[in-house]
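Enquirer: return a 3D structure for these sequence lines:
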Amino acid sequence: MSSTVALPATSDCKAATVYDILQEFNLPIGLLPDCAVDCKLDRGKGKLEVHLKGSCHFSLQEPYELKYKSTVSGHISGNKLTNLKGVSVKFMFFWVNIVEVVRNGDDLQFSVGMTTASFPVDIFTVCPRGGCGVDCKDGKLRKIKAKSLVSSA
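Expert: So this is what the prediction gives:
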């Protein structure tokens, strides 16, 4: 059962958490770590800004590692987060910014610009444990396998 959270045009997210907002826009809560301390949502512009307790780093199945800055922002609308800032993925030897997350049915497509990776949405039903900082040794979340990796050249 899905519920809609009614918020004013601009909200400081005290009545509803950022996780409620993600669900309202049909996105899983596991896109963000569990250490969000506050957020701001401008519904008119779709601008979302989330503040975490600190930066977080998670190891996923090789070759993926995720890193969150203490502030994550972007534009939210139905089934997608665009213009994303503050989240990067380590691919091969390089850290690249994730710029877009789009839900397409039961899959989430993560875009870093020229390349996208597709993951099952159900592996993002639980928030990664946050607040451990970039040097966290036990921040390993779980092994996640990409369904596909597509270059959009």
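
Enquirer: from here on, just use CA atoms for contacts and neighbour counts.
Expert: OK.

Enquirer: distance from the one helix or strand residue 37 maps to to the middle of the chain?
Expert: Counting by DSSP states H and E, the element that carries residue 37 is strand 36-42. The chain centre lies 13 Å from the centre of strand 36-42; the measure is Cα atoms, centre = their mean, to the nearest Å.

Enquirer: now stretch 79-89
Expert: 6 Å.

Enquirer: got the angle for the helix or strand following the strand holding residue 37 vs strand 36-42?
Expert: Scanning forward in sequence from strand 36-42 by DSSP H and E, the next helix or strand is strand 47-52. The directions of strand 47-52 and strand 36-42 differ by 170 degrees, with axes from the mean of the first three to the mean of the last three Cα atoms, to 10 degrees as the criterion.

Enquirer: contacting residues around strand 47-52?
Expert: Contact with strand 47-52 is made by 18, 35-42, 69-76, 131, as judged by Cα atoms under 8 Å, 6 or more residues apart in numbering.

Enquirer: of these, keep whichever come out buried.
Expert: 18, 35-36, 38-42, 69-76, 131 (16 or more other Cα atoms under 10 Å).

Enquirer: please give the structure of this sequence too, so both can be compared:
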Amino acid sequence: MASFNQSLLITLITLSVTVTVTVTATADIHDMLTEYGLPIGILPNAVESYTLSPTDGAFTVHLTRPCYVKFDDQTVYYSKDIQGKLTYGSVSDVTGIQAKQLFLWLSVTGMDLDTDSGMLEFHVGVLSKKLPADMFSEVPECKSKACEHDSYTQSI
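Expert: Take a look at the predicted model:
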């Protein structure tokens, strides 16, 4: 009987550690971003569902379709599945987001908010680019093409 109780206790502890919260679009991830000190506009409006691990902040976002968003002169591509790790004021280990620099598409690997300067720093490999956080104060619309004037759009 003691070994059964120990096995049950170990199973319950394992389940509580590995639990991941799966949420449909009715519980908006954009609201969750503000709870982590990040602007809502870093993700487009086409979020279908997401998962978030309460233990380590690992997340997966599922969009209804891959898409493009234009932020001033910056074009960003979002794949249908985006993954990363969320901590307060920061997103790391990002996959599924690319930014167009000149003629190249570069993977965004992380984002950090500097509340003192009001800037959001995007990490693209060893490079980074700072943009005003207020550029991301609204949820952007997901577009199927990068831009009508771009000669190159990534196939989706």
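
Enquirer: returning to what we had before: okay, and the strand holding residue 37 of the first structure goes to which residues in the second structure?
Expert: Aligning strand 36-42 of the first structure against the second structure (TM-score structural alignment) gives residues 47-53.

Enquirer: and the contacts of the matching stretch?
Expert: Residues outside stretch 47-53 of the second structure that contact it (Cα under 8 Å, 6+ apart): 18-25, 29, 58-64.

Enquirer: 6 Å - rerun?
Expert: Contact with stretch 47-53 of the second structure is made by 20-25, 58-64, as judged by Cα atoms under 6 Å, 6 or more residues apart in numbering.

Enquirer: now a PyMOL select for only the buried ones of those residues.
Expert: Of the contacts of stretch 47-53 of the second structure, the buried ones go into a single PyMOL selection, burial set by 16+ other Cα under 10 Å:
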select buried, resi 20+58+59+60+61+62+63
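
Enquirer: for the residue most central in space within the first structure, which non-adjacent residue is spatially closest?
Expert: Taking Cα atoms, centre = their mean, the centroid of the first structure lies closest to residue 31, which sits 3.2 Å from it. Spatial nearest neighbour of residue 31 of the first structure, excluding adjacent residues (Cα to Cα, 6 or more residues apart in numbering): residue 124 at 6.3 Å.

Enquirer: what lines up with that neighbour in the second structure?
Expert: Checking TM-score structural alignment: residue 124 of the first structure goes with residue 136.

Enquirer: and that match, how far is that from residue 23 of the second structure?
Expert: For residue 136 of the second structure, the distance to residue 23 of the second structure (Cα to Cα, to the nearest Å) stands at 23 Å.

Enquirer: got it, and residue 3 of the second structure?
Expert: Taking Cα to Cα, one finds residue 3 of the second structure at 36 Å from residue 23 of the second structure.

Enquirer: which SS class is residue 20 of the first structure?
Expert: Secondary structure, DSSP: H, G, I helix; E, B strand; the rest coil: residue 20 of the first structure is helix.

Enquirer: aligned to it, what sits in the second structure?
Expert: Per TM-score structural alignment, residue 20 of the first structure is aligned with residue 31.

Enquirer: ok, the nearest residue to its match once chain neighbours are set aside - contacts?
Expert: The shortest distance from residue 31 of the second structure to any non-neighbouring residue, by Cα to Cα, 6+ apart, is to residue 40 (7.0 Å). The contact partners of residue 40 of the second structure, taken as Cα under 6 Å, 6+ apart, are 30, 33, 137, 139.

Enquirer: all set now, cheers.
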